[in-house]
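Colleague: quick one, what's the 3D model for this:
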Amino acid sequence: MIIYGLKTCDTCRKARRALPSAAFADVRDDGVPSAVLQRAIARFGDALINRRSTTWRELSEAERALPVEALISAHPTVMKRPLIDDGEGLHLGWDPQTKAALGV
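Modeller: The predicted model follows:
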């Protein structure tokens, strides 16, 4: 299991504490592997973008119009998080539905 998120994100910290055996990848340092990003886009589409983030608010209109993959590749902190790959599927966020799916 791999958690993609930010070291400084409180929600990601909660997920990491609840899933201590999961590996963690900081998207700011490591990015999101292309294959994982493609699967996430196929599963979540535009919901993968956190439009409430500081990063999103600082983007120009031209940058906001970029395709999801290009936008996240250029600005990984605009991705909603955490993105959790449990080996069988992807989960976005740390809500009760994600917790139930992961058995937490």
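Colleague: C-alpha only now, for contacts and for neighbours.
Modeller: Fine.
Colleague: neighbours of residue 41, how many?
Modeller: By the criterion of other Cα atoms under 10 Å, residue 41 has 16 neighbours.
Colleague: and it, what element?
Modeller: Using DSSP states H and E, the element containing residue 41 is helix 34-44.
Colleague: which parts of that helix are buried?
Modeller: For helix 34-44, the buried set under the neighbour-count rule, 16 or more other Cα atoms under 10 Å, comprises 37, 40, 41.
Colleague: helices and strands around that helix, which ones?
Modeller: When contacts are defined as 3 or more Cα pairs under 8 Å, 6 or more residues apart in numbering; DSSP states H and E, helix 34-44 sits against helix 68-74, strand 90-92.
Colleague: structure for this one too, so we can compare:
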Amino acid sequence: MTVYGIKNCNTVKTAMDWLKQHNVTVDFHDYKTKGITAAKLKEWSKQVGWESLVNKRGTTWRQLDESEQAKVTSEKAAIDLMMEKTSVIKRPLIEQNGKVIALGFDEAAYVKVFKK
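Modeller: The predicted structure follows:
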């Protein structure tokens, strides 16, 4: 199981702490140091939709000017943006065996996904 995110993100920290407290072992993939491929983003987009992957509530999105935001109307445009600015990817994203099992942090959803 791999958690994708950014080490300094508070939501990622909260999710990682929750996973640790519940004895869920994960690998961590930091977008800032390891990047992300267009192929991986496309794979996720097929599973959860590109609209879900773009974090429009985050600082990175809000810092884009309106014309840049307006260009994000397709999967290709979203993937191009996420490749250029990995901070705009909603996080954390948790993948197991190639399948997205969680996006963002919602404790109730985590309880359902990770209950043993």
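Colleague: would you give the TM-score for this superposition?
Modeller: With the length set by TM-score structural alignment, normalised by the length of the first structure, the two chains reach a TM-score of 0.84; 104 aligned residues with a Cα RMSD of 1.9 Å.
Colleague: just give me the match in the first structure for residue 26 of the second structure.
Modeller: Under the alignment (TM-score structural alignment), residue 26 of the second structure pairs with residue 22 of the first structure.
Colleague: which one is that match nearest to, not counting chain neighbours?
Modeller: Excluding the flanking residues, the one nearest residue 22 of the first structure by Cα to Cα, 6 or more residues apart in numbering is residue 1, at 4.9 Å.
Colleague: contacts only, for that neighbour.
Modeller: Shown in contact with residue 1 of the first structure (Cα atoms under 8 Å, 6 or more residues apart in numbering): 21, 22, 23, 84, 85, 86, 87.
Colleague: now the residues you listed in CSV, with neighbour count and secondary structure?
Modeller: As requested, those are exported to CSV (neighbours: other Cα atoms under 10 Å; DSSP: H, G, I helix; E, B strand; the rest coil):
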residue, neighbour count, secondary structure
21, 10, coil
22, 16, coil
23, 13, strand
84, 25, strand
85, 19, strand
86, 14, coil
87, 8, coil
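Colleague: would a markdown table of the residues you listed with distance to residue 65 of the first structure be doable?
Modeller: Below are the contacts of residue 1 of the first structure laid out as a markdown table (distance: Cα to Cα, whole Å):
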| residue | distance to residue 65 of the first structure |
| --- | --- |
| 21 | 37 |
| 22 | 34 |
| 23 | 32 |
| 84 | 26 |
| 85 | 27 |
| 86 | 30 |
| 87 | 31 |
